[in-house]
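S.K.: I would like the atomic coordinates for the input below:
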Amino acid sequence: MDFAFSAEDEVFRREVREWLGGHLSGAGDRRGWEKTLGQGGWIGLGWGEAGYGNRTVSLTQQVVWAEEYARSGAPPRSGHIGENLLAPTLIAHGSQEQKARFLPPIAAGEELWCQGYSEPGAGSDLAGVRTKAELGGDGSYRISGQKIWTSLAHEADWCFVLARTEPGSTRHRGLSFLLVPMDQPGRIEVRPIRQLTGTGDFNEVFFDGARAEHVVGGAGNGWTVAMSLLGFERGVSTLAQQIGFAAELGRVVQAAVKSGTVADPVVRERLVRQWAELRAMRWNALRTLGRSGDAGAPSVAKLLWGGWHQRLGELAMQVRGAGAGVGPQDWSPSAPYELDAFQHLFLFSRADTIYGGSDQVQRTIVAERVLGLPREPKGVV
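M.R.: Have a look, this model is predicted:
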């Protein structure tokens, strides 16, 4: 299989590099940066539909953009959830009115989104959601319940929420996919969750009669829409993620050389294994990119990179040795909580095999949907 890019792709790559090189100096404000990307036409490249203020390019050029963005050191995207999750879902399941209302502001970088899926007691088992939404006389829903691990909820203008709209329904039935404005004082409360790394990009979100007018895919069809959205979650962005992984691995290799631990044959073998596995992940991602109907591909990809990144964090600590557990020299109990890059990598990567669908859930999907093994009994601990 030929994994090379075409001459047209390389021309596009130069355009991307030049644009990023000329605009990154003004990328300090994340919301402002989203608007800059929108003005440049760089949001919505993979939507497959133009006319919403975006431009469309080929699949390989989407890969070029994602990889060059990661390689340039540009800031993390605040608009990722709206652009890469909600927008393709609206294109597949939304009405023309919903697409006309929500896609242009996403393409312009003017409206940011968060995802209201996980709940306490219903994380990887998404069908167990208990957040409820009751239909009012005005045709809108009133939402009550709690979501958790909601990325960027403290910045978002809107949230797409999976809620139970049919009283008495269970599991996959009776769910609806609702679009909820976050600016509802007294009806929506966002509480940041402090992580081991000291940061707080994840949040708890409490809904107390929050109003939602828009239902995507029709009432009661939320599970179908939600599963469709998860299929968009692991696409081109996986290849961009691997650029960041390669940079992290390079820094671990440099640290091993500097500290002399590279002379240890065990460390050297682990470094080579990490490099080889990363190459295999890239080839697998390119092989499966754009293929439809492969139910196991997203789960296999998640299993591969989650475990790989976690092992890299452990290797970073091994390379650093005893000093890995020591904070800054001027640290004191009253000082800010600070971590160096390797400590942050190790602590954050502990969650890699849990968030976005735990390893156990991914293995169950592969077993049942790909290998055709008997379904796992429900209610067994």
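S.K.: rest of the way, CA atoms for contacts and neighbours
M.R.: Noted.
S.K.: and the strands in the stretch 1-150 of the chain?
M.R.: Applying DSSP state E, counting those that start in this stretch to the stretch 1-150 of the chain gives strands spanning 113-116, 132-135, 141-147.
S.K.: ignore the last one, the stretch 151-300 of the chain
M.R.: 158-164, 175-181, 188-193, 202-212, 214-216.
S.K.: what about T364, neighbour count?
M.R.: Per other CA atoms under 10 Å, the neighbour tally for T364 reads 17.
S.K.: report all helices and strands that whatever helix or strand it lives in contacts.
M.R.: In this assignment (DSSP states H and E), T364 forms part of helix 359-365. On a contact count with 3 or more CA pairs under 8 Å, 6 or more residues apart in numbering; DSSP states H and E, helix 359-365 meets helix 297-320.
S.K.: pull the residues that contact the helix it packs on.
M.R.: The contact list for helix 297-320 (CA atoms under 8 Å, 6 or more residues apart in numbering) reads 231, 234, 245, 249, 252, 255-256, 259, 261-262, 267, 270-271, 274, 277-278, 281, 285, 288, 324, 342-343, 345-347, 349-350, 352-353, 359, 362-363, 365-366.
S.K.: buried among those? Make that a ChimeraX selection.
M.R.: Burial among the contacts of helix 297-320 is assessed by 16 or more other CA atoms under 10 Å; the matching ChimeraX selection reads:
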select :231,234,245,249,252,255,256,261,262,267,271,274,278,281,285,324,342,343,345,346,347,349,350,352,353,359,362,365,366
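S.K.: I'd like the structure of this one too, to check against the first:
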Amino acid sequence: MNLQLSAEDLDFQQQVRRFFAEDYPLDIKQKIARGERLTKADQVRSQQALQARGWLGIGWPKAHGGPGWTPVQRYLFESELELAGAANIIPMGVIYLGPILAAFGSPEQQQRWLPNILSSTHFWAQGYSEPESGSDLASLRTAAVVDGDDYRVNGTKIWTTQGHWADWIFCLVRTSRGGRKQEGITFLCIDMRSPGVSVQPIISMNGAHELNRVEFDNVRVPQCNRIGEEGRGWHYANVLLGNERLSYAHIGKKKADLARLRRLASKCRDGVGGIMLDDPLFAHKLAAMEVRVAVLEVSVLRGLSGDLPPAAISSLKIQCTECAQGITELFTELAGATAFPDMNCSDWFARLGATPAFVVKAWDDYLFERAQSIYGGTNEIQRTIIWRALEAG
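M.R.: All right, here's what the predicted structure looks like:
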């Protein structure tokens, strides 16, 4: 494919770059740069700043409030957002659900939910994974039984990102047990304020509260909250997962992280007094990662153009998540070598106060990114998808 940017794309890139430099909330960028976690109010302000330009609904048709960008413009926008150090869009409502509603939702559902996603007045959670099911979505047991004009929903969803912020949750639920296990699954939207919905926090190993366990105890959900046809949830979910797995690319962030890593390595000294960037092994690892990210960039552009089959998207998910983890490993290697300039730790506590600021964030990011190869379908599941595609010829 032609990766040469047109004059129109270059102009668009400059518009986006100016926006993040001049009009985006500066305090949010500063908070991110310090390694602080954003609040829900921060995320709302960030997304509303994007929507003030009509730039929030990436991947949406223009008729439903999307910006009408080409795949290359979408890529440029996401890259500039990350290179500027702005907050990523919370994906559940905007990137995952929005395109599904636009494609398969009824006019009433589109009118009811899409504007509130764009205004960031309603946040959404994703209810896919369940205890003891892992990435095997087809084995889900959360059941929805027809009861008059409603469904009665019972079951549990787990690893629900920002479920404690959510106003609504879209879930895969089982409405039938006949036939293949992929059949009889329905896509259902549930108001988190409904009686019988409870949210329990799951604290990650880096101390963050992003994940939750969501339980449904005889929750009544109107049948009009079902997306598409009953029993067709597996189809809609696979369309959504294609969008989700592409959203893990974050090429702009990877580039920004690698540039920062190179700057730090050119200044930081190792345990014997040398500059880390002069260490041949470290320099090789850094250069190899920069090459990997450059290759990924081409694949992501192809994916956004719709040129990649599902197995290739699975391959891209593996590469992107492993790259992200590899970058955090390089940061921790740099942190380990520079946190204490020599091996004499008799004044360990005195040295602790002088530890470079990036060290704490390096370990926090390392711990957080361990989950990348798990969520959105584990990398092992992605390899199975690739193998089955190869078997099918």
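S.K.: can you give me the TM-score here?
M.R.: Once superposed, the chains reach a TM-score of 0.87 (TM-score structural alignment, normalised by the length of structure 1), with 361 aligned residues with a CA RMSD of 2.5 Å.
S.K.: about what we covered before: closest one to A92 of structure 1 among the strands of the stretch 151-300 of structure 1?
M.R.: strand 214-216 (9.8 Å; CA to CA).
S.K.: buried residues in that closest one?
M.R.: By neighbour count on 16+ other CA under 10 Å, the buried set for strand 214-216 of structure 1 is H214, V215, V216.
S.K.: what's around A4 of structure 1, how many residues?
M.R.: 8.
S.K.: now do the equivalent of it over in structure 2 against V72 of structure 2, distance only.
M.R.: Using TM-score structural alignment as the criterion, A4 of structure 1 maps onto Q4 of structure 2. Separation of Q4 of structure 2 from V72 of structure 2 (CA to CA, to the nearest Å): 10 Å.
S.K.: and for L211 of structure 2?
M.R.: Note on L211 of structure 2: its distance to V72 of structure 2, by CA to CA, is 32 Å.
S.K.: I81 of structure 1 and F232 of structure 1: what is the separation?
M.R.: Applying CA to CA, the value for I81 of structure 1 to F232 of structure 1 is 10 Å.
S.K.: which residues touch the residue positioned nearest the centre of structure 2?
M.R.: Geometric centre of structure 2, nearest residue: Y248, 5.3 Å, by CA atoms, centre = their mean. Y248 of structure 2 makes contact with K317, C320, T321, according to CA under 8 Å, 6+ apart.
S.K.: how about the residues you listed in TSV, adding neighbour count and distance to G207 of structure 2?
M.R.: Output for these, formatted as TSV (neighbours: other CA atoms under 10 Å; distance: CA to CA, whole Å):
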residue	neighbour count	distance to G207 of structure 2
K317	27	26
C320	27	24
T321	23	21
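S.K.: which single one of the residues you listed is nearest to W159 of structure 2?
M.R.: Using CA to CA, the contacts of Y248 of structure 2 come closest to W159 of structure 2 at T321, 17.6 Å.
S.K.: how close does that closest one get to L101 of structure 2?
M.R.: When T321 of structure 2 is compared with L101 of structure 2 (using CA to CA), they lie 27 Å apart.
S.K.: for the aligned partner of Q13 of structure 2 in structure 1, give me its contacts.
M.R.: With TM-score structural alignment as the criterion, the equivalent of Q13 of structure 2 in structure 1 is R13. When contacts are counted by CA under 8 Å, 6+ apart, R13 of structure 1 touches Q61, V64, W65, E68.
S.K.: quick check: the third one touching V16?
M.R.: Yes - taking CA atoms under 8 Å as the definition, W65 of structure 1 is a contact partner of V16 at 6.5 Å.
S.K.: so between the two, which is more surrounded?
M.R.: A count of neighbours by other CA under 10 Å puts W65 above the other of W65 of structure 1 and V16, at 24 against 20.
S.K.: still on that earlier bit, now the helix holding T364 of structure 1 on structure 2. Mean distance?
M.R.: Helix 359-365 of structure 1 differs from its equivalent in structure 2 by a mean of 0.9 Å after superposition (mean CA distance after the TM-score superposition for structure 1).
S.K.: what does S135 of structure 2 align to in structure 1?
M.R.: S135 of structure 2 maps onto S124 in structure 1, by TM-score structural alignment.
S.K.: contact partners for that match?
M.R.: S118, G356, G357, S358, V361.
S.K.: look up how far K35 of structure 1 lies from the third one.
M.R.: To K35 of structure 1, G357 of structure 1 is 31 Å away according to CA to CA.
S.K.: any idea whether A354 of structure 2 is helix, strand or coil?
M.R.: Put simply, A354 of structure 2 is coil when judged by DSSP: H, G, I helix; E, B strand; the rest coil.
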